[in-house]
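[1] below are the sequence and a predicted model for it; my questions follow.
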Amino acid sequence: MLLIYPPVVKPCEPPAGLAKLAGALRSQGVTCTVVDANAEGLLSLLSGKGIPDAALDTWTRRAGNRLEDHLSDLLDWRGYKNRDRYARAIRDLNRVLEYSAGRKSGAYLTLSNYEEKDLSPLRSGDLLKAASLPEANPFYPYFGTRLSGLLESLSPSRVGFSLNFLSQALCTFAMMGFLRREYPSVKIVLGGGLVSSWMSSPDWRNPFTGLVDDIIAGAGEEPLLELLGSSLDNQDFLPDYEDFPSDLYLSPGFILPYSASRGCYWRRCAFCPEKAEGQPYSAIPVGQVISQLQELVRKHRPVLIHLLDNALSPALLDALTKTPPGAPWYGFVRIMERLADPEFCSSLKRSGCTLLKLGLESGDQEVLDALSKGISLTTASRALKSLKEAGIASYVYLLFGTPAESQASAEKTLSFVAEHAPFIDFLNVAVFNLPAWGAEASLLETRLFYPGDLSLYRDFVHPLGWDRLRVRHFLDRKFKRHPAIKDILLRDPPLFTSNHAPFFVKPLGMPGT
């Protein structure tokens, strides 16, 4: 079995989903090879071959000449000691990627995104067009050679692709089209988070028959083993990261991504995509999580553990304080009373917690209550202060334009954030998208958002007149210009955002200072 993680996703850590699949397959004696074609492909385009010459503009030429230095900056701690140097490295690498893609296909490519002006990943017909012309994809020189070598040396019976984000879709289909054309006897399997979302639509009809042999929704371990004539007789297997060398990723050391659960234990928030798609919640027993983390830390010596859960359960947080994993860690948590306890936050810090991502969403209590967030602003205020006192950085997520929000509500959010600016380290500011087939969508007047049979969201007539245009105007003209908020936003690592934010937090970041 050959498992592929296609471009383009931020190349800072291994794909946890494929590490888990590899662990499951190998635990049952199934031979498999895992290839992070995302990281490999981006590094291939950044190899310097054929990039910039004297005919190019000064910026692109200089960016190309400093490629090696910029890559070294992101692979070494020194690149994170100076924010300007860090930002310059990312800007220049993106410049080279834009040139590499644009000169061949008119595509737009960065370290975190891939788009084509004439093809949309939201239209199945366009994805099939990408499959029919793989040589038009800027990654073709990489994957044409790489996949051919793998197929000829391994002779796998199946090749699986993990498609999780829209930014991967066009490249995934180009790679599958190449395989179908050049190796027609090989079975192609498609799975991943984005595929699961497509298949959760009540109108789903597989448009990829003839290109893809099998499509898997949700957790792939057991269905994949069944396709291979085996079964999963033991859930206590370790994710396997052996196929992911640390120098493949743009981080100052190996980041260990790990999921202790699937879905969300809260599952009450209105307009939640997880709830709309009917994704069930399942969790690995806490004791097993702790023992696996400790074993993986001993094996891989990561500089950072990235806990990928939608929200870390209270039971797991308690367990981490009692039995630390042995490396710094960060993850997403719900704002709850425990986080307002300075002693508990101190115990989290002692366990290695360096940063917590917090889904505050709004600074208006009425909005939070209407969305069934289960968050008290009073508790949120105390939690932010307790985390700051304990030395744990906070990455606060805000969501504007929900059906319950008005401009007056947004103003309250601005006031809350400005008042708590000394206790907020990073901010993620997003505009609400309405899940296309959630139960709450039926209560709103909806219309087409992005055209395409694979679109996951709908536009809607805001019941309070707080439409996307007004929301964006408020964010750009007022919210982001507030001096206290502007200072927070300027701290956010460009492009890599929360994935690299812990490296700018002492004492994890900037060792020796």
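    Received, thanks.

[2] okay, CA-based contacts and neighbour counts for the rest of this
    OK.

[3] wait, residue 191 sits on residue 169?
    No - assessed by Cα atoms under 8 Å, residue 191 is found out of contact with residue 169, at 11.5 Å.

[4] now do the shared contacts for the two.
    Shared contacts of residue 191 and residue 169 (Cα atoms under 8 Å, 6 or more residues apart in numbering): residue 163.

[5] look at the two and report which has more neighbours.
    Each of residue 191 and residue 169 has its neighbours counted (other Cα atoms under 10 Å); residue 169 has more, 24 against 20.

[6] for this structure, longest helix please?
    Criterion DSSP state H: the longest helix present in the chain is helix 83-105.

[7] who touches it?
    Contact with helix 83-105 is made by 45-46, 51-52, 60, 63-64, 67, 70-71, 73-74, 79-80, 107-111, 116, 136-138, 493-495, as judged by Cα under 8 Å, 6+ apart.

[8] one more structure, for comparison:
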Amino acid sequence: MKISLVFPPTWHPSQPYLSLPSLTGFLRQHGVQQVGQRDIGIELLDWLLTREYGVEVYERLNDKAKHLERQAQGESGPGSAEHYARVVESLDRFPYLIDRIEPAKDTLRGEGFYDLERYRESLFLVDKWLELISTLYFPTRLTVVDNQFNSYSLYSSKDLMKVIRDEAQNPYIDFFRQRFLPSILAESPDLVGVSITATSQIVPGLTLCRLIKEANPGLHVTIGGSIFTRLVDNLRRCPSLFDLTDDFIVFEGETALLELVNQLSGKRDYSKVPNLIYRQNGKITVNQPFYSENIGQLPAPDYDGFPLDLYLAPETVLPVQFSRGCYYKDCAFCALTLDHQNFRQKDPGKTADDLAMMRDKYDTPYFFFTDECLALSPTKRLCQILNERRLNLQWTAEMRFEKNLSRELLEQMRDAGCLKIVFGLETFNQRMMDFMKKGIKQESVRRITNDCIDLGIAVHCYVIVGFPTETEEEALETMNFVVQNSKLHDSYGFSCQPCLFDLEKEAPIMSDPGGYGIRRIMRPSSEDLSLGYFYEVQEGMTPDQAERVYQHVYEKISEVVCELPFNYSMADGLLYIARAKSTVPSAP
């Protein structure tokens, strides 16, 4: 059998995503050799950022301007006076941008990446170029890392069925037909797997599935990824999605995909495929119980076939995993633990072997641990092995502000190549820490951030504003921990990402909303694929008040945080920190 795995737009352009290389490595380990994998997101971006494509855009903008000049209707929306004004503005900007877009792309892939002003200017040019392209599909807006379909809801199956057929507002229909569909079909795969792991991939991913099924109805298409893992119950009530794909693989996909391949080659008994959701004879079936992998037996990710030279960075940064799941998993707000149902830890020695192999095979020392948080004892053993073997890796990872995260372990991590640690701070107010069930204390946060800075390990903090019952004063206490802490925010590589609390579908808080001060939960009936809810609270800030405070917190933190590159991209920030450390003069 021939398998084609596809990662659709849009994801961050600095580095590949881990899902397809993990599946590819597993399939090849089990004898399925005809596996191809493509990151269509980065291939598409590379093509859009070319003079050749720009010439085509210019012709279409001119045609659009002439059409709208004669027939523009209304003040806003597609085909309106506003649309015409945007197209005219884009035509005015075009000569400036067309001469600079390919040099901007080259800058991000070369030595100019490390010149902060050139880096900023290049990202600005790319964003303005994508904004220009977007005017053809107004009011849709494309950015490097996202897309906004302003006329449609991503969380309504009815809207999704419309937008994936909307030739005027969905640019991916043009992109895929012109650039990708022919090459996918020319490979004559027996199965196409599409990984949808972010909301920005929902419309592009489903559009691609529709085009593939319409071009070749007999070709088996399956969708995987964390988005639909969180929508298992919803999929039972959305039969229209099964017109676009034969089935969905939810939770972990390695064994499920392998068994699906085996069934397609044999008896086609889909009841044997773990974690599969499929429609048969008009009935939607969910294969349970859900299966979790023995990660000790999983191979290293296989990036063969990925266009590693197309990412917008001068060096390759590879995602890896040391564990799956969260060893803590009590945080009341967190739905991430759903992706991996239980915590499992890889062997440190095997992980070190995998890292050494990938370093040599893909010629890079840079790695990005995607674990929800590294556990302390296995991390200590891994760092001992990395130090003993002198692998000279450079990496970043996520951890918790555990009281047992000692300065000694941090020093071992630094010596093993850890350049930055990502922490979920969420709040610095102790009442809120306890209420969120974070399991951490203010004194641990202070000590660990100070230890990291003293040892030369950069720090990232995630912050949540507006968790139920939080007051404005409590939110500002968290803000002030960052804003008034010059030792922290002046440390090289520091980043901080505030976000507004979202009541997510599978978060632990949903098991007892009343206990968390939530009085009422609402969801528009049309949003049958909603990943979150509207709500009312009994005390603390209302959602509207929280949004206002969030804007204030975001603005104040932005004043003391270096947005580019550190708040923009963990991978870019890792490369900047590595460069800064390599240029520090050694002691005499």
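    Done, it's in. Predicted model, so just to flag it, every value in this text is computed and none were measured.

[9] about what we covered before: flag every buried residue along the longest helix of the first structure.
    Using 16 or more other Cα atoms under 10 Å as the test for burial, helix 83-105 of the first structure gives 83, 85-87, 89-101.

[10] ok, now stretch 204-221 of the first structure?
    Quick answer for stretch 204-221 of the first structure (16+ other Cα under 10 Å): 211-212, 214-221.

[11] tell me the residue in the second structure aligned with residue 246 of the first structure.
    Under the alignment (TM-score structural alignment), residue 246 of the first structure pairs with residue 308 in the second structure.

[12] neighbours of residue 300 of the first structure, just the number please.
    Residue 300 of the first structure has 14 neighbouring residues, counting by other Cα under 10 Å.

[13] give the closest residue to it in space, chain neighbours not counted.
    Nearest non-adjacent residue to residue 300 of the first structure, counting by Cα to Cα, 6 or more residues apart in numbering: residue 254, 7.6 Å away.

[14] from residue 349 of the first structure, how far out is the one you found?
    Distance of residue 254 of the first structure to residue 349 of the first structure, given as Cα to Cα, to the nearest Å: 21 Å.

[15] contacts only, for residue 267 of the first structure.
    274-275.

[16] that one -> the second structure?
    Checking TM-score structural alignment: residue 267 of the first structure goes with residue 329.

[17] how about its match, secondary structure?
    Following DSSP: H, G, I helix; E, B strand; the rest coil, the label given to residue 329 of the second structure is coil.

[18] in the longest helix along the second structure, what's buried?
    In the second structure, taking DSSP H as the definition, the longest helix is helix 51-71. For helix 51-71 of the second structure, burial by neighbour count (16+ other Cα under 10 Å) applies to 51, 54, 57-58, 61, 64-65, 68-69.

[19] I'd like those laid out as a markdown table, including distance to residue 194 of the second structure.
    Output for the buried residues of helix 51-71 of the second structure, formatted as a markdown table (distance: Cα to Cα, whole Å):
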| residue | distance to residue 194 of the second structure |
| --- | --- |
| 51 | 29 |
| 54 | 28 |
| 57 | 28 |
| 58 | 32 |
| 61 | 32 |
| 64 | 33 |
| 65 | 36 |
| 68 | 37 |
| 69 | 40 |
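
[20] quick one: which of those is nearest residue 312 of the second structure?
    Of all those, residue 51 has the smallest distance to residue 312 of the second structure: 17.1 Å, by Cα to Cα.

[21] residue 285 of the second structure maps to what in the first structure?
    So, by TM-score structural alignment, residue 285 of the second structure is left unmatched.

[22] okay, now residue 285 of the second structure: neighbour count?
    Close neighbours of residue 285 of the second structure, defined as other Cα under 10 Å, add up to 16.

[23] and the next element down the chain from the longest helix of the first structure?
    As assigned by DSSP states H and E, the chain's next helix or strand after helix 83-105 of the first structure is strand 107-109.

[24] who's in contact with that next one?
    By Cα under 8 Å, 6+ apart, the residues outside strand 107-109 of the first structure that reach it are 94, 97-98, 101-102, 114-117, 138.

[25] in the first structure, what residue corresponds to residue 384 of the second structure?
    In the first structure, residue 384 of the second structure lines up with residue 322, judged by TM-score structural alignment.

[26] now that match: how far from residue 298 of the first structure?
    Look at residue 322 of the first structure and residue 298 of the first structure: by Cα to Cα, they are 18 Å apart.

[27] just residue 316 of the first structure next, same as before
    20 Å.

[28] more crowded one of those two?
    Here residue 316 of the first structure and residue 298 are compared on neighbour count by other Cα under 10 Å; more neighbours surround residue 316, at 17 against 13.

[29] element containing the closest residue to residue 120 of the first structure other than its chain neighbours, please.
    Leaving aside its sequence neighbours, residue 120 of the first structure sits nearest to residue 126 (Cα to Cα, 6+ apart; 5.9 Å). Secondary structure assignment for residue 126 of the first structure, by DSSP H and E: helix 124-132.

[30] ok, average deviation of whatever helix or strand comes next after that helix from the second structure?
    Downstream of helix 124-132 of the first structure, the first helix or strand assigned by DSSP H and E is helix 140-154. On superposition with the second structure, the mean distance recorded for helix 140-154 of the first structure (mean Cα distance after the TM-score superposition for the first structure) is 3.5 Å.

[31] just checking, what packs against helix 140-154 of the first structure?
    Packing contacts for helix 140-154 of the first structure, counted by 3 or more Cα pairs under 8 Å, 6 or more residues apart in numbering; DSSP states H and E, involve helix 37-45, helix 166-182.
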